[in-house]
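S.K.: Dropping the sequence and predicted coords here.
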Amino acid sequence: MENNIRVIRQAKGLSQQALADLAGLSRLTVTYAEKGTNEPTIDTGAKIAKALNVSFEDLFFNQNVHDDIHGLTNDKEVSK
């Protein structure tokens, strides 16, 4: 499944490790999810979306997220 994890993570200035830490996941899980090597479970996807402060839909289904990237800056603290 194609997803927007990498583009959103990079737009927010986060490394894979930083995202993994925020989401409570391993860096390898984030890497595999970004590359589509392993499709993330719904639970993993929800954790990543919450850590990035975006909707699950924007993370996995919004094909126009690149057009909206200016609105994805990391200006809010993500609560765990």
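M.R.: Thanks, I have it. Residues are numbered from 1 along each chain as shown.

S.K.: CA atoms for contacts and neighbours, from now on please.
M.R.: Will do.

S.K.: Let me see the ranges of the strands in the chain.
M.R.: Counting by DSSP state E, the chain has no strands to list.

S.K.: Determine the longest helix present in it.
M.R.: helix 42-52 (DSSP state H).

S.K.: Now do the helices in this protein.
M.R.: 5-11, 16-23, 27-35, 42-52, 56-60.

S.K.: now the longest helix of the chain and helix 16-23, what's the angle there?
M.R.: Calculated by axes from the mean of the first three to the mean of the last three CA atoms, to 10 degrees, helix 42-52 forms an angle of 100 degrees with helix 16-23.

S.K.: and the comparison structure, right after this:
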Amino acid sequence: MESRVKDLRTAAGLTQQALAEAVNVSRQTINSIEAGRYDPSLTLAVHLARYFDTNVEEMFHVP
């Protein structure tokens, strides 16, 4: 699954740590999502989408 997490995070001027704290996960989880090594749970995907004021479909794409 491809994600826009890194693009949205850097556009917002956030570090991985700051985003992780905002959505209550570890920095390693954010790093793994951005690197494509981890597909977030639906709950986490929704939290991330809400944080960036978008929807899950726009944040994550299955090629």
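M.R.: Cool, got the structure. None of these values were measured; they are calculated from a predicted model.

S.K.: re earlier: Throw the helices of structure 1 into a markdown table and include mean neighbour count, thanks.
M.R.: Supplementary listing: those in a markdown table, determined by neighbours: other CA atoms under 10 Å:
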| stretch | mean neighbour count |
| --- | --- |
| helix 5-11 | 19 |
| helix 16-23 | 18 |
| helix 27-35 | 17 |
| helix 42-52 | 19 |
| helix 56-60 | 17 |
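
S.K.: what about the longest helix of structure 1, how far off from structure 2?
M.R.: For helix 42-52 of structure 1, the mean distance from the matching residues in structure 2 following superposition reads 1.6 Å, by mean CA distance after the TM-score superposition for structure 1.

S.K.: which helices and strands sit right next to that helix?
M.R.: If contacts are counted by 3 or more CA pairs under 8 Å, 6 or more residues apart in numbering; DSSP states H and E, helix 42-52 of structure 1 sits against helix 5-11, helix 16-23, helix 56-60.
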